[in-house]
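Undergrad: Provide a 3D model corresponding to the input given below.
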Amino acid sequence: MNSTVELIFTIIGGALTLLTLYGALKANRKFFLSGLCFFSILPIIGESMGYNADKASVHIIVILVFIAQFVLTFPNNIEFGPENTAASKLVGKISLAILVFNIGGIIYIFCLNSGVPARFGYFHVAFSLAIIYIIIKRMTGKGPLWVK
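TA: Here you go, the predicted structure:
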């Protein structure tokens, strides 16, 4: 990846990370999900640009994981309340899935020889911390249930 593309990805990724962190701190579901959702496009584009036959399976797996994250975090206007226990339980499972995706991104960038600059790994660290923050707040009853 050339330096111009890395700079663009860094600026956009940083802005989307800040949007997610702001959404987590302010319990704003739309900002939280928008940052995560649209950040997912960056690894899809980056892995598509870096695609080569030697590591084709790795690139495809990373692309599929972030397509799944994009779909799961796509912000919508569907509202549900705490009385909808199925939706409330599903939110918890989706949160854990997104956390696992981002921890996988951390491992992929920092621990494996992926060639991805470390600054992108820090974005995944920030996303993971935001998700952990929301999960802890939700489990203690002091945080949002991501309703309405």
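Undergrad: alpha carbons only for contacts and neighbour counts from here, please
TA: Fine.
Undergrad: Okay, Gly13 and Ile60: tell me how far apart.
TA: Plainly put, Gly13 is 21 Å away from Ile60 if you go by CA to CA, to the nearest Å.
Undergrad: Second chain to compare with the first, below:
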Amino acid sequence: MSPKSSEFFKPVELISDGKAGDAFDRAKKAITTSVGDKVFDDLKGITSEEEQKISTIRVTAQKAEATFVAKIQQSGRESPEGLEYFRGMISNKVLKLTALLLIMESDIEKNGSTHVSSDTPDEVKKLLNKNISLDKAAAGQTQKGVDG
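TA: Predicted coordinates for the structure are as follows:
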């Protein structure tokens, strides 16, 4: 039985609320809370059930992105609330990209290649690092999550 997106939405909410600056650590915590601590150290050992949970986290974060965009547009991109949603969206992207990269790297370890995304792992890493940098640049500033 595969998990429902709503089972994993809480980590998506948690990563996007509060203060910006530590999104990567929060993303790792959200993933390890759902599937266990070993996943970042033993890519080959990730089970299909764990991979499904990580994939569900990624898909949930990806779906939340549309809600972030709508909230930013409603609030106004440069308004204080719009900027809070924007910073929350960056943290959400860090979660999405961390989960995607984890699945891709596990796939490569197990199969020698990956077909999870049209992007290469290097492209995903570059995008992840860009979003981590944006998050760190906003360290200490309030960010706002979305409900769904």
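Undergrad: Superposing both, give me the TM-score.
TA: Once superposed, the chains reach a TM-score of 0.40 (TM-score structural alignment, normalised by the length of structure 1), with 85 aligned residues with a CA RMSD of 3.6 Å.
Undergrad: neighbour-wise, which of Gly13 and Ile60 of structure 1 wins?
TA: Gly13 (25 against 14; other CA atoms under 10 Å).
Undergrad: ok, now which ones touch that one?
TA: By CA atoms under 8 Å, 6 or more residues apart in numbering, the contact set of Gly13 of structure 1 is 39, 42, 120, 123.
Undergrad: Excluding sequence neighbours, find me the nearest residue to the last one.
TA: By the measure of CA to CA, 6 or more residues apart in numbering, the closest residue to Phe123 of structure 1 outside its immediate chain neighbours is Thr17, 6.3 Å from it.
Undergrad: correct me, but the one you found touches Ser34?
TA: No - in this structure Thr17 of structure 1 lies outside contact range of Ser34 using CA atoms under 8 Å: 9.8 Å.
Undergrad: quick one, which of those two is more surrounded?
TA: More crowded of Thr17 of structure 1 and Ser34, by other CA under 10 Å: Thr17, with 25 against 21.
Undergrad: Helix or strand for the more buried one, just tell me which one.
TA: Using DSSP states H and E, the element containing Thr17 of structure 1 is helix 3-25.
Undergrad: and the one residue sitting closest to the centre of structure 1, how far is that from Ser57 of structure 1?
TA: Centroid-nearest residue in structure 1, with CA atoms, centre = their mean: Leu36, separated by 4.1 Å. Applying CA to CA, the value for Leu36 of structure 1 to Ser57 of structure 1 is 24 Å.
Undergrad: Now do the buried residues in the longest helix along structure 1.
TA: In structure 1, with assignment by DSSP state H, the single longest helix is helix 85-110. Neighbour-count burial for helix 85-110 of structure 1 flags 88, 91-92, 95-96, 98-99, 101-103, 105-106, 108-110 (criterion: 16 or more other CA atoms under 10 Å).
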